[in-house]
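**Student:** Please find the sequence and the predicted model below.
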Amino acid sequence: MSYTYETYDVVVVGAGHAGCEAALACARLSFNTLIVTISMDSIALMPCNPNIGGTSKGHLVREIDALGGEMGKNIDKTYIQSKMLNISKGPAVHSLRAQADKQDYSRSMRKVLENTQNLTLKQAEVAEILVEEGNVVGIKTFSGGIYPCKAVVLCTGTYLNARCVFGDVSIHTGPNGLQAANHLTDSLVAIGIEMYRFKTGTPARIDRRSIDFTKMEEQFGDEEIVPFSFTNNPEDIKKEQVSCWLTYTNENTHDIIRANIDRSPLYSGNIKGTGPRYCPSIEDKVVKFADKERHQVFIEPEGNYTNEMYVGGMSSSLPEDVQYQMYRSVAGLENAKIVRNAYAIEYDCINPMQLKPSLEFKKIGGLFSGGQFNGSSGYEEAAAQGLMAGINAAMKLLGKDPLVLDRSQAYIGVLIDDLVTKETHEPYRMMTSRAEYRLLLRQDNADLRLTKIGYQVGLIPEERYQKLKIKEVQIEEEINRLNNTLIGANQEVQTLLEQYGSNSLKTGTTLGELIRRPELTYEMLKPIDKNRIPLDQAVIDQVNINIKYEGYIQRQLKQVEQFKKLEGKLIPKDIDYSVVPSLRIEAKQKLIQIRPMSVGQASRISGVSPADISVLLIYLEQLRKTR
């Protein structure tokens, strides 16, 4: 029997990283929002690695924050170690990464949700999406509860028909032993949604007391803390940090794995789902990289109030007895006691090419989707999609155009464009190499790129936006001052240049020209910069980067101009690709399937060649003249 309960504007299905951001966005934009989770213990759960950020993922977190999301603020409250990665390389690939106290992270996010106006939490299993005349009208729970609504955001993560596997053991459960969602997939298939079956995995957790850290390399956090959230000051969130540890597998480890590879469900055929290429299990590493004598293993604490340690780099689905042999062959883990076995998890997700760039389903109005359900991997990718799906659900209810970030604006734009345009046959992972304009899309300038957009949407308060405008003015004025401040070839200047191994001056120059030298920075020139005024470090960083990389930045801006031209060539919604002359059959099929919004998006579709784009451009011009 079914019962109809309260009516909501938006229902968010799932309370993982995507669901939290989606629900908060809708509620903060004044829509009455219900977030339904299969377990209240799964809110912002971190079932795998105990960290937020990392290479390219740190960019996503700062972009989420710049748009008004919550992930950056939450990790700033709950981190136990913070580290900036890739600092020996250029600023485009600098990425912030923080170890989290897992339980604290989840509790802190739950507290935010529970105290957000317009947001209601409900523990239940959603079994059906209710659709009438091609539009969402509500959801139905397994217990029969019906909740009418105007929009639904699906953020089911890895819970749909989830199955955890190691060796011959197969348990129909979600991550961390939580209940799986076993009824929603049938409803989605019934309303015409194409489903995929993906797989991911996690390593064992080991008792800290059984580890010999003297055989490992200690990994410390940074002394100078860089917050994820632009709203936080470094000194305000500084705290005593914990250490992580580095060790390595060895030939004995690899021999144990090879000897038991037939017992791995990955190789025995017991696992059917497609796994992530860029986060392989240890058995995958040993098989596919047979020439490697060792692989890195990071031992990371799961929190301040637990002895569980995460064995990063050694995810596995090998049997329990093999796991003991394998882990105990690693230096420092000879007496390791496993608290939780490693396992692989299979789950249902969608083909994301069914989505518009707004993350709304093409065939079902008001139905949006975000997170690992869209075929991606990672907490950060999930949160970014959840935020965008939530914003666009709200925009739809407001009768406004959706917010779609393009590839030149944000890593979030790259992520979503890749998902909805390119075929995804494995869990998608964000990487800096995927971003064509990564010098412009740095993590340090995410606020300058996106906070105005967040303000226009309604998620950034006035005070924060005004601070951004002041920062923009300070950066521009300081760059102009440095480029117009002449420095003579006097003894003080020559001595400073000699101190930093920089060539002496033969004639006068500007402070800006000196900063452009690879070996010099804004800070180094302080003794000879007599008119300098005090500025925040964030402003100084922008000034230094913009002057030092000016030539490269200008070059990328020109590339963006060309990119924008193709993005600006919109394709009519009613175009009939089947009648476009000289368009190859494969291109016609892909264009009909995806129905790109612009020529730019069409050019990135797998199976659509540059020649097809030329044909399409000619046809669109002819079409324009006849209309």
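**Tutor:** Happy to help now that I have it. Residues are numbered from 1 along each chain as shown.
**Student:** contacts, neighbours, all on C-alpha from now
**Tutor:** OK.
**Student:** what sits up against the biggest strand by length in the chain?
**Tutor:** For the chain, the strand that runs over the most residues, judged by DSSP state E, is strand 145-154. If you take Cα atoms under 8 Å, 6 or more residues apart in numbering as the criterion, strand 145-154 is touched by 2-14, 19, 22, 136-140, 366-370, 373, 389-390, 393, 397.
**Student:** Next one: the residue most central in space within the chain from Asp168, what distance?
**Tutor:** Taking Cα atoms, centre = their mean, the centroid of the chain lies closest to Glu381, which sits 2.6 Å from it. Distance of Glu381 to Asp168, given as Cα to Cα, to the nearest Å: 31 Å.
**Student:** ditto for Asp576
**Tutor:** Plainly put, Asp576 is 51 Å away from Asp168 if you go by Cα to Cα.
**Student:** Repeat that for Arg62.
**Tutor:** Arg62 is 41 Å from Asp168, by Cα to Cα.
**Student:** Neighbour count: the two, which is higher?
**Tutor:** Neighbours were counted for Arg62 and for Asp168 using other Cα atoms under 10 Å; Arg62 has more, 31 against 15.
**Student:** Next one for the comparison:
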Amino acid sequence: MKYSANSVWENKDQYDVVVVGAGHAGCEAALASARLGLRTIVFTVSVESIAMMPCNPNIGGTSKGHLVRELDALGGEMGKTIDKTFIQSKMLNKSKGPAVHSLRAQADKKNYSNTMRRTLENQENLEVKQGEVVNILVENSQVTGIQTYSGAIYHCKAVVLCTGTYLKARCIYGDVSMHTGPNGLQAANYLTDCLKDLGIEMYRFKTGTPARIDKRSIDFSKMEEQFGDERVVPFSFTTNPEDVQIDQVSCWLTYTNEKTHEIIRENLDRSPLYSGMIEGTGPRYCPSIEDKVVKFADKSRHQVFIEPEGLDTNEMYVGGMSSSLPEDVQYAMYRSVPGLENVKIVRNAYAIEYDCIDARQLYPTLEFKKIRGLFSGGQFNGSSGYEEAAAQGLIAGINAAREVLGKEQITIDRSQAYIGVLIDDLVTKESHEPYRMMTSRAEYRLLLRQDNADQRLTKIGHEIGLISDERYQKFVEKEKIISEEIERLKHVNVGTSEKVQDLLEKYGSTPLTSGSTLAELIRRPELNYQLLEPIDEQRPEKFSQEIIDQIDINIKYEGYISRQMKQVEQFKKLETRKIPDDIDYDAVPSLRIEAVQKLKQYKPVSIGQASRISGVSPADISVLLVYLGH
């Protein structure tokens, strides 16, 4: 759909950065840019959609919780906002090691959106504008501004595209197809053609969402109640833990059954997924209930989570049952689930198709390779999830600001953060479906724990300018306390006194036959720092739980952490070996034809990135190293 303006006029205000879209990516991008001193304006199709949660009502989860804490350590806003607006919180995977512990909080959707909106509206250097951006203005491969549907031209030095699922969006269930964005909001129908004219390659992806149901029509007696944690851990390192100890709301667990699956199988011919009505590719790791029933035919049931959408509404989210089946089938399907026999649907489940890009067109800084000053983040880059979007938005906003300021753009690498893994995967690896972050994607996950995100990234956030001096000094003091206490524990010896042996016996630990340091005892699985307090006569003042956890983890996993640090050193050697922008791959002797094609297409910035491109072999990397004289 080509855009044709009836009239064009120039807005005389001068902006440094324009952000297109105010979802989770756009909010982080706009706040980062404004907080770094750049005059910033963020456009949204509706101010009511700022930080909207069109799908699940939670923030965090497996690996996603890592992203939120990393965002916070760099100076992002998502962690602070969810700490103010959650209604239930849970630490996932507590039965496993600390590398995969992940925080997840149920959000009050409306409160979350309103809180983030107030943050944007009150941020210095930032303007919020409702309007559809239809053109990106480019001269000599450099961004110069944008144009809105009304014909207004806004001049700027950098643009960050965070369009989410709005580009040529189409919502579908059964044979119903509506050209709208999520939750019935206006789609953005014109920007795609402009991007194609600029030489940007587009994909068509799909995602979906379940029905929202009326709480009054649910029989909770047939479901398992799911409680939050007794002691809540905040997302933000700046949140006082005492401020998040609130009365929490319950979620509920039920299951599909053979009757549910039979209803779905009998109506597959009416599903847009199987009729060919849906063109876009959906997320592999968040399939619709139709996909689950077909692909996991051996499963007699699937989990269904009933989650509140907020404190001021009766709407409940049916987690695990996203669908694009017709309305009548949705009623039959949901009503076959225990507890939902008389359920009333408030909003039908639907699939949504939208335009996005092949993210391999971006540098690891999230700037387009072809157009200077044009950045992008979020689902527009082919990812899925609020947290993945916010993480990209923050990095894109930081780098857009640094580009305008004439500073070197930052890259977070795979050894530093899940954010680095996420972005590296997007810009390096071929993907034909929405990308979802998972702990298994991080090869250094023992180092990239959510509990130490501040230790990995706060210094970077401070150097960028998003972490205040006061916050940084508190972090430095925390680091010092942890380091000094670990060192002390390595040098405090305890003997075989009756007091020591009684404590060991109390916790089922093997008695000592000779002296031991407290650190050696902490390494025992059944013991920890707190349990040893009675025999630690030199212990200093009482530390916070956050510091105690760091002491335990660093001592217990010291050997594994040391081994992974050595792996990171090897990784860093390849990452620091840069590839010149003007390299002629055709002139590199012995480089295979496929490798030449892929390297010319991706234009990797380092040997490390080149080594992760599909079709570039270890032998090709060796050839490159020799050619570049590394």
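**Tutor:** Looks like it came in fine. Since the structure is predicted, the reported quantities are computational estimates derived from the model, not experimental observations.
**Student:** Report the TM-score for the pair.
**Tutor:** The TM-score (TM-score structural alignment, normalised by the length of the first structure) is 0.99; 622 aligned residues with a Cα RMSD of 0.6 Å.
**Student:** how close does the longest strand of the first structure sit to the second structure?
**Tutor:** Strand 145-154 of the first structure, aligned to the second structure and superposed, deviates on average by 0.3 Å (mean Cα distance after the TM-score superposition for the first structure).
**Student:** Could you identify the helix or strand that succeeds that strand?
**Tutor:** As assigned by DSSP states H and E, the chain's next helix or strand after strand 145-154 of the first structure is strand 163-166.
**Student:** so where in the second structure does that next one end up aligned?
**Tutor:** On the second structure, the counterpart of strand 163-166 of the first structure by TM-score structural alignment is residues 170-173.
**Student:** quick one: contacts of the matching stretch?
**Tutor:** 177-182, 187, 271-272, 278, 323-327, 349-354.
**Student:** In helices, which of those appear?
**Tutor:** Assigned to helices by DSSP state H, the following of the contacts of stretch 170-173 of the second structure qualify: 272, 327.
**Student:** For Thr200 of the first structure, what is the corresponding residue in the second structure?
**Tutor:** Per TM-score structural alignment, Thr200 of the first structure is aligned with Thr207.
**Student:** Give me the secondary structure label for that match.
**Tutor:** strand (DSSP: H, G, I helix; E, B strand; the rest coil).
**Student:** could you measure it against Leu512 of the second structure, distance?
**Tutor:** 58 Å.
**Student:** Who has more neighbours out of those two?
**Tutor:** Higher neighbour count among Thr207 of the second structure and Leu512: Thr207, with 25 against 15, using other Cα under 10 Å.
**Student:** Give me the range in the second structure that the longest strand of the first structure lines up against.
**Tutor:** By TM-score structural alignment, strand 145-154 of the first structure lines up with residues 152-161 in the second structure.
**Student:** That stretch: end-to-end distance?
**Tutor:** End-to-end distance (Cα to Cα), stretch 152-161 of the second structure: 18 Å.
**Student:** which residues touch Pro427 of the first structure?
**Tutor:** Neighbours of Pro427 of the first structure in contact, by Cα under 8 Å, 6+ apart: 198-199, 274-277, 372, 375-377.
**Student:** That one and Leu160 of the first structure, how far apart?
**Tutor:** If you go by Cα to Cα, the gap between Pro427 of the first structure and Leu160 of the first structure works out to 15 Å.
**Student:** ditto for Ser88 of the first structure
**Tutor:** Counting by Cα to Cα - Ser88 of the first structure and Leu160 of the first structure are separated by 42 Å.
**Student:** same check, this time on Lys73 of the first structure
**Tutor:** 29 Å.
**Student:** aligned partner of Thr428 of the second structure in the first structure?
**Tutor:** By TM-score structural alignment, Thr428 of the second structure lines up with Thr421.
**Student:** My read is that that match contacts Arg604, right?
**Tutor:** Yes: counting by Cα atoms under 8 Å, Thr421 of the first structure touches Arg604, with 6.8 Å between them.
**Student:** between those two, who's got more neighbours?
**Tutor:** Neighbour tally, Thr421 of the first structure and Arg604, criterion other Cα under 10 Å: the higher count belongs to Thr421, 25 against 17.
**Student:** and the closest residue to the more buried one other than its chain neighbours, what is it in contact with?
**Tutor:** In space, and not counting its chain neighbours, Thr421 of the first structure is closest to Ile605: 5.5 Å by Cα to Cα, 6 or more residues apart in numbering. Counting by Cα under 8 Å, 6+ apart, Ile605 of the first structure makes contact with 421-422, 590.
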